[in-house]
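Chemist: sequence? don't have it. structure:
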């Protein structure tokens, strides 16, 4: 199914990449990551342009996922989960939402999960957008830069080192967030 959807969007070139990245933020189950790699493999000189197109589509789609979560997610959640679980999930998202969105926007987990859950749990839309810009920017531009500088050899680098690279960057982002959050708390205590 991933291949069929990717091929269908690839037929439309750069507009297909934009559309897939946009729709990935709230509905389509295939991340634009695969299409971006395929297109960058064919034309490495345009890899940074592809990164920009995928990044822009993804960021523009994020508020739609957020609004879907806000409008449709809450009623569905209330029907399928007990109130105490919903309250606990909301509390946890309030506490850890920054890290979840930042790390989630970078990882291979479908981005729509984080945009929709942000709306469901009343997470700040401006924070969602800020952390999406950071995480999605790192993700798409890392691929774009690899293909821009290494051409078709970047595919081998991604195949060999993608998991460890994503894990390393994810850990780095998580640690940076933890340090930032602790400093923010210490600063608030001294006020």
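Modeler: Received it, and whenever you're ready, just let me know what you need. Given the structure is predicted, the values throughout are model-derived calculations rather than measurements. Numbering: from 1, shown residues only.
Chemist: CA only for contacts and neighbour counts going forward, please
Modeler: OK.
Chemist: Nearest residue to the middle of the protein?
Modeler: For the chain, residue 105 is the residue whose C-alpha lies nearest the centre (C-alpha atoms, centre = their mean; 2.5 Å).
Chemist: Second structure for comparison follows:
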């Protein structure tokens, strides 16, 4: 099953709608969707390494725009949609502590959590809820998401062939490690959020 999904994702990179799918996942992941854009970015960049930088740019722009939606959810809809999303991820009781931390460390929270596997939607929604400055939120989001996606694009461009062989040879193990990393990020965010 993993192999078919991987092959499908590789074939997606040649389709005209691939960029739109990547943008949609990047946008949604920053505000409400649980799957990170890496699941499309990595195979698409391996299939067309000459477009890895373009893909990273699309992920960055779409992620920041999605982050603005997440910020709006936290700022304008926290009592309804924002609370539901935060509670759905199990962080309801820790939001106040996180909000207070924003007053002192907001820029570092955005920069550091934007680079980690901790779901970025938690940062975007809480940034809006905490009333963090929107202009600075956007600037810091561009920096942190850009670094995250462009570093990945650089690694895939530079080491693409060995990484692709490694991925194809050990697909199950790599997917399991990715899932563990994602789960670990969620657990870490519960501990430190």
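Modeler: Noted; the coordinates are in hand. From a predicted model like this one, the values you see are computed outputs, not experimental measurements.
Chemist: TM-score them against each other, please.
Modeler: The TM-score (TM-score structural alignment, normalised by the length of the first structure) is 0.68; 152 aligned residues with a C-alpha RMSD of 3.1 Å.
Chemist: what do we get in the second structure for residue 13 of the first structure?
Modeler: Aligning on TM-score structural alignment places residue 13 of the first structure opposite residue 18 in the second structure.
Chemist: What about the residue nearest to its match when sequence neighbours are not counted, how many residues nearby?
Modeler: Distance criterion C-alpha to C-alpha, 6 or more residues apart in numbering; nearest residue to residue 18 of the second structure, sequence neighbours excluded, is residue 12 at 5.6 Å. Residue 12 of the second structure has 19 neighbours, counted by other C-alpha atoms under 10 Å.
Chemist: all helices of the second structure, in order?
Modeler: 2-12, 18-29, 38-47, 52-76, 83-88, 95-115, 120-130, 134-158, 160-169, 171-192 (DSSP state H).
Chemist: which of the ones you listed is buried the deepest?
Modeler: helix 120-130 (a mean of 27; mean count of other C-alpha atoms under 10 Å).
Chemist: which one is the counterpart of residue 107 of the first structure in the second structure nearest to, not counting chain neighbours?
Modeler: Aligned counterpart of residue 107 of the first structure in the second structure: residue 116 (TM-score structural alignment). Once flanking residues are discounted, residue 116 of the second structure sits nearest to residue 185: 7.1 Å by C-alpha to C-alpha, 6+ apart.
Chemist: Same question for residue 25 of the first structure.
Modeler: residue 112 (4.4 Å).
Chemist: cool, and residue 58 of the second structure?
Modeler: Nearest one to residue 58 of the second structure, counting by C-alpha to C-alpha, 6+ apart, is residue 23 at 6.0 Å.
Chemist: Might one say that the one you found is in contact with residue 65?
Modeler: No: contact criterion C-alpha atoms under 8 Å: residue 23 of the second structure and residue 65 do not qualify, at 10.0 Å.
Chemist: Mind listing the shared neighbours of those two?
Modeler: Common neighbours of residue 23 of the second structure and residue 65 (criterion: C-alpha atoms under 8 Å, 6 or more residues apart in numbering): none identified.
Chemist: list the contacts for residue 120 of the second structure?
Modeler: 29-31, 67, 113-114.
Chemist: Of the residues you listed, which are still contacts in the first structure?
Modeler: Cross-checking the contacts of residue 120 of the second structure against the first structure gives 29-31, 113-114 as conserved contacts, using both residues aligned by TM-score structural alignment, their matches' C-alpha atoms under 8 Å.
Chemist: now, which of the contacts of residue 120 of the second structure sits nearest residue 8 of the second structure?
Modeler: When those are compared for distance to residue 8 of the second structure (C-alpha to C-alpha), residue 29 comes out closest, at 20.6 Å.
Chemist: Which residue of the first structure is paired with that closest one in the alignment?
Modeler: So residue 29 of the second structure corresponds to residue 24, using TM-score structural alignment.
Chemist: try residue 125 of the second structure
Modeler: Match for residue 125 of the second structure (TM-score structural alignment): residue 116.
Chemist: likewise residue 66 of the second structure?
Modeler: Under the alignment (TM-score structural alignment), residue 66 of the second structure maps onto residue 61.
Chemist: now do residue 54 of the second structure
Modeler: Matched across to the first structure, residue 54 of the second structure falls on residue 49, judged by TM-score structural alignment.
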